[in-house]
Every structure is written in C-alpha cells, then in structure tokens.
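Novice: Turn this into a structure:
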Amino acid sequence: MKRVSFAEFGGPEVLRLEDAEEPHAGPGQVRIAVRAAGVNPVDWRIREGQVLKAHPIELPSGVGLDASGVVDEVGEGVDGVEVGDHVFGEGVSTYAEFAVLSAWARMPDGLTFEEAAGYPSVVETALRVLREVGVRSGQTLLVSGAAGGVGSAVLQIARDRGITVIGTAGAANQDYLRGLGALPTTYGEGWVERVRRLGRTDAALDLAGSGVIRELVELTGDPNKVISIADLDAPRYGVRFSGVAGSVPDALAEAVALIERGGLHIPVEKTYALADAAAAHVDSQAGHARGRRVLIV
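Specialist: Reported below is the predicted structural model:
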C-alpha cells in the first residue's frame, strides 16, 4: 500500500509518500480502507519532534491519527461492527491507503467521508478541554483561536450547554464565529480590551499557541481557569497544557449524537491528495483555518 511517512524529524519536506506493508487489525481493533484522513496540528508537532512524551514513536514513522473509511478487517474480540461498515475514528498512521483504528463509530447518515475524517481528534479535544477548564452553563468562555477545527467544535458544544463564548479570530472569520453563536473579536493590538468590553471572562482556552497565556490568566484572574492545547510554555504561567487524548470512544459517541440532532457541524475548508500531505502541513502550520483540512485517499 501507499502511506505517508518520515525518517527524520524536521519540516514538511521530510514527508514522503512511499510503499509500505499493509497493517492488520489486532485484538480490539478494526482495519479500514481509508477514504479520508484528518490533518491535525498534532500531526506536524509530532513530525517536528515536539510532543514525543505524549506520542512516543520510532523512526521511520507514519503520520496521522484520524480517518474515515470502510471496515475491511475486524480484530479479535470486536463486536458491533462488520466488514463493509462506514466508520470514522482514531488510530495510527492514517495518512495511508489502509489504517488500523483503536476507537471508532459508525458514520452518521448524510456525513461524507471527507467531513467524517475531520471530527475524531477535534471533538475529543473539544470535549476534554471543556471538561478540564470547568466552565458551566451561564458562564462565559474565552476561546483564543476560535475558527479552527477544535474551536469550531468548542463553540457549538458550549452553545449547546448554555455557555456564552467570546472567540478571537482573524478579521475574515468574524462572521463565521458569529454564525456559530460566539461573540467575535479580532486578535492583535488591543484585543484584551476588546474582550473586556464584550463581558466577564470566567474561563479561557488557548487553541492557537499564539503567545497569549499571560493575557488569558489576566482576564480570568486564575491560571487554573485556563487550558492550552497549543503552547508548550503554558506551565510556566501555572496553566495546564492538555495534549493527551482522553476517552475517545465516549467522545465519538457524543459526536455522533450531536451531529445527528444538528448540534454540530465542522466544515472542511480544504482537501488535498495523499501525495500533497506536505502542503497540507504547511497550510496547517500557517493557521487561519476555518474548520478542517483533510487528505483524500
């Protein structure tokens, strides 16, 4: 089969589309013929060697955690899924023609493979950080970097829970945030005062890693009310860095329930061929996303 891999840590140029042995489903796993693979910031952070404690790997390594596709192998001890089922979920080396998933769910009706590949890690992360930051119905959450995949999920899940959200994003994404129910404002000079004018900040999430941890602590008044998924220096300010996946099967089940009742939709901003994974990483690292980037297999 073909898969994207890298033999050394570095920039996007280390990614190669190469021939590889097909993986097979072990106990508690399924294998899918991949139709689409989600592109996540953690993918290029791993490629650069940034997050090895959370994601230890051996080189050469495949790339990717999220995928959607058609089940073609079912491992020992797996019930409730059959060859031919359309599923989405999390695994390893998903930038490939075949991938093994350790957590999955049936794709909701009406969801395309491209859309489905954008949900697994994004929804798990959104649910996890909302739980960890402890924000409740009636309170206000500030989301820095709100227009990307995780931000899009956070805004919709928070709205569903009765939480007011103030979201920062570029000027071009203000209407997008407003459409997801957030109070939008731009980042850049004066952003802290613009946030203050929109209301009290009970908790905050840093989703972009743009060096705003100090200001988020200032706005909330408590480093325990701030969570970052993108700034490895966050602990210097007493802020928790949350980069390790939690209960993925539960997150996928909640994602399906939200999607089926119309409470969650994450758009696909751009798709790429498998051979263009390096370009997808370049775009992901540049930021300014609106929704998700996905590789088509």
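
Novice: contacts and neighbour counts: CA atoms only from here.
Specialist: OK.

Novice: For stretch 236-256, which residues meet the burial criterion?
Specialist: Across stretch 236-256, burial judged by 16 or more other C-alpha atoms under 10 Å covers 238-243, 248-249, 251-252, 255-256.

Novice: next one: stretch 11-19
Specialist: Quick answer for stretch 11-19 (16+ other C-alpha under 10 Å): 12, 15-17.

Novice: hang on, the earlier thing: which pair in the buried residues of stretch 236-256 has the greatest spatial separation?
Specialist: Farthest pair in those (C-alpha to C-alpha) is 238 and 256. Separation: 34.5 Å.

Novice: Any idea which residue is closest to the centre of the chain?
Specialist: residue 122 (2.8 Å; C-alpha atoms, centre = their mean).

Novice: Which residue comes closest to that one once chain neighbours are left out?
Specialist: residue 150 (4.9 Å; C-alpha to C-alpha, 6 or more residues apart in numbering).

Novice: does the one you found sit in a helix or strand, and which one?
Specialist: helix 149-160 (DSSP states H and E).

Novice: That helix - contacts with which helices or strands?
Specialist: Packing contacts for helix 149-160, counted by 3 or more C-alpha pairs under 8 Å, 6 or more residues apart in numbering; DSSP states H and E, involve helix 120-133, strand 164-169.

Novice: Before we compare anything, build this one as well:
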Amino acid sequence: MALQWIATRPGDLDVLVLEERDVAPPGEGEVTIEVRAAGMNPADAKHVARGKSEDFPRPVGYEVAGVVSAVGPATTIASGPVSVGDEVLAFRVVGGWASELTVPARDVFAKPEALSFDEAANLLLAGSTAAEMLHVTGVSEGDTVLVHGASGAVGVSLLQQAALVGASVIGTAGPHSFDTVARFRGTPVAYGPGLEDRVRELAPDGVVAALDCVGTDEAVDVSLALVADRDRVVTIAAAERARTEGFRAIAGAMPKSAAFRDAVRPELVRLAAEGRLVVPVARTFALPDAVEATRFLMEGHPGGKLALRP
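Specialist: Prediction:
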C-alpha cells in the first residue's frame, strides 16, 4: 500500500484527500518508484482548480525523484538500462504526490549525483518550461532579453539557460529577491510603476525578447511596449491576452509544447549532472502536509522550490 494525494473534484485545497492505494506492479515499459521527494509546482493546484469534472477524481503531482523498487519485463528507462535500487527522477508523471507509484519508463531518467532528491524532483517542469520560452523566442548569443518574474522557479531556470547560450537578462523581481537574480547572472529591476523606463535605462539599445512568467497586466504591457516583434514575446500566465493581442502563449498541455518539453529533458538532466543547471530548494514538507505546503507555494515568493517528502 502507498499513500497518494487525490483531488476528488475541481476546486480549492479542500478537495485534496490523502488516501491509501495499492501500487500496480510494473508491466513492460514501466517502473515502480519509491518516492523520496515529490516536486511542487503552481500547476499542481491550478490544474485541480480549473479541471473538468469528468477528469476527477485524479491524483496530483507531475514530478518525483526516488529509488526504483520494481522494473517491468524488457524495460529500459529514458536514460538507459535500469535496475532495482537505482536513483531516478521522473517527469511527466501522474500522481507524484505519493509514497510510491508506477510510471512509464520513457519518463524516467537516472538521477544526477550532483542533485539531491529534493532538487531532482523539481528540475524538469520548470526547466523544460524555461527551455521552451527561450526556444520559441529564438534567444541566442548576444541578445538582451527581459524576464518577468526572474526570481521564481521558471525565472531562475531561464536566467541559467539564457546565460548558457550567451544572452543577457534583465529580470523583474521585488527588492528582497534582487540577490537571487544577481546570483544567476541577471540584472535585477524592480517591478511596479515606471518599469518600462527603468528597463530602457538598463538596456539603451533595447531588449529583443520578453518572457513573462507572472501574467500581470504590467508585465504584458511593458513587454509589448519594448518588443516590436510579437513573435518574440511569450507568456506562460496570460493566455487570454496573448490570444487577443497576438503574441505567444505556451503551456504543457499544448501538443507542440509537450513535444518540445519531452524532447529537451535529456539535455536538462545532462546540464544538471555537469553542475551547470541548479535547482534552489527553499523548504521541504512531509507528504501529509501537502495542503499546508501548497498554501505556502500559492501565497507567492517561497524563495525557491518546495518538495514533499514521504
């Protein structure tokens, strides 16, 4: 028997229930993972709140790290051969807020030794989202770009991945988070009234792309004022404005986004293994405290990633 968080219906945190469930034995192309850490993302709660009734009840959580406890016949994982006892990470899975679960082996990778279980469980959702934002806006060496929400999980991954391709980033944040932006080689700028002017002062030659991780009207308005080419403005949080105003919106549920994010996973794991992509973890919670942890996450500014530990 395993513990697993289930959303019984669409709604707020009161629809989440921790249940005991049997873990299905792995078939061909599957492995069972004893979870050591489950990643936490705003998407976990948002997809529960906005889901369709016919999709419930549904288990919660998209990424985990742990130890392989069983392997299906004739099965290898995405990174190669696998054995019971191997340390792994997995994304994208269904029901990661659990003590053990069986998942498709194609979504499982050997865990880099450089990462703790807490870090590994939080690598790929934010990392693949950031990678896609850079990809669709064509960010390359020598570019100066604007990132809204640069101190958040996706923002921190954007800072690192942009630096790896040789781009410079101006990143919006609150003053309390300036050190985080600077740590990852970004130039911090305070959001709030006058943001457009402050960015123009920092980038007198302009910014070639704007990447929005927050979805505020300010972020969208400033992006459109600074970047003439709307193909080089992308959001993960203001889809309606993107639809009406003709700039890009991406999401993991979109087929093109899903395909890109699946394809980029091995590269992100490699970068993490080489120590070139790190995952700041702010706090961990016991698995039964997932509701408290989610409330803390959704209040904003956790200062890094959160992990649930069974």
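
Novice: one step back: the residue nearest to residue 122 of the first structure pairs with which position in the second structure?
Specialist: If you follow residue 150 of the first structure across to the second structure using TM-score structural alignment, you land on residue 154.

Novice: Does that match touch residue 213 like I think?
Specialist: Yes - counting by C-alpha atoms under 8 Å, residue 154 of the second structure touches residue 213, with 7.0 Å between them.

Novice: gap between residue 156 of the first structure and residue 84 of the first structure?
Specialist: Separation of residue 156 of the first structure from residue 84 of the first structure (C-alpha to C-alpha, to the nearest Å) stands at 31 Å.

Novice: do the same with residue 236 of the first structure
Specialist: 49 Å.

Novice: about what we covered before: give me the neighbour count for the residue nearest to residue 122 of the first structure.
Specialist: 27 (other C-alpha atoms under 10 Å).

Novice: ok, it - contacts?
Specialist: 122-123, 125-126, 207 (C-alpha atoms under 8 Å, 6 or more residues apart in numbering).

Novice: Let's see that with 10 Å instead.
Specialist: 40, 118-119, 121-127, 129, 207-208, 229, 266, 291-292 (C-alpha atoms under 10 Å, 6 or more residues apart in numbering).

Novice: circling back: residue 156 and residue 84 of the first structure: which has the busier surroundings?
Specialist: Set residue 156 of the first structure next to residue 84 and count neighbours by other C-alpha under 10 Å: residue 156 wins out with 23 against 13.

Novice: my read: that one touches residue 178, true?
Specialist: No - judged on C-alpha atoms under 10 Å, residue 156 of the first structure makes no contact with residue 178 at a distance of 11.1 Å.

Novice: and residue 255 of the first structure, what helix or strand is that in?
Specialist: helix 248-260.

Novice: mean deviation of the helix or strand following that helix from the second structure?
Specialist: Helices and strands here follow DSSP H and E; after helix 248-260 of the first structure, the next one along the chain is strand 268-273. Here the mean offset of strand 268-273 of the first structure against the second structure after fitting is 1.0 Å, by mean C-alpha distance after the TM-score superposition for the first structure.

Novice: which part of the first structure lines up with the longest strand along the second structure?
Specialist: Under DSSP state E, the strand in the second structure containing the largest number of residues is strand 30-39. Under TM-score structural alignment, strand 30-39 of the second structure corresponds to residues 29-38 of the first structure.

Novice: Which position in the second structure pairs with residue 136 of the first structure?
Specialist: Using TM-score structural alignment, residue 136 of the first structure lines up with residue 140 in the second structure.

Novice: so when I look at its match, I'm seeing a helix, right?
Specialist: No - Residue 140 of the second structure is assigned coil when assessed by DSSP: H, G, I helix; E, B strand; the rest coil, not a helix.

Novice: Tell me if I'm right that it and residue 169 touch.
Specialist: No - using C-alpha under 10 Å, residue 140 of the second structure is not in contact with residue 169, being 11.5 Å away.

Novice: and the aligned partner of residue 238 of the second structure in the first structure, what does it touch?
Specialist: Aligned counterpart of residue 238 of the second structure in the first structure: residue 231 (TM-score structural alignment). By C-alpha under 10 Å, 6+ apart, the contact list for residue 231 of the first structure reads 206-213, 239-243.

Novice: Which one of those is nearest to residue 278 of the first structure?
Specialist: Looking across the contacts of residue 231 of the first structure and measuring by C-alpha to C-alpha, the closest to residue 278 of the first structure is residue 208, at 20.1 Å.
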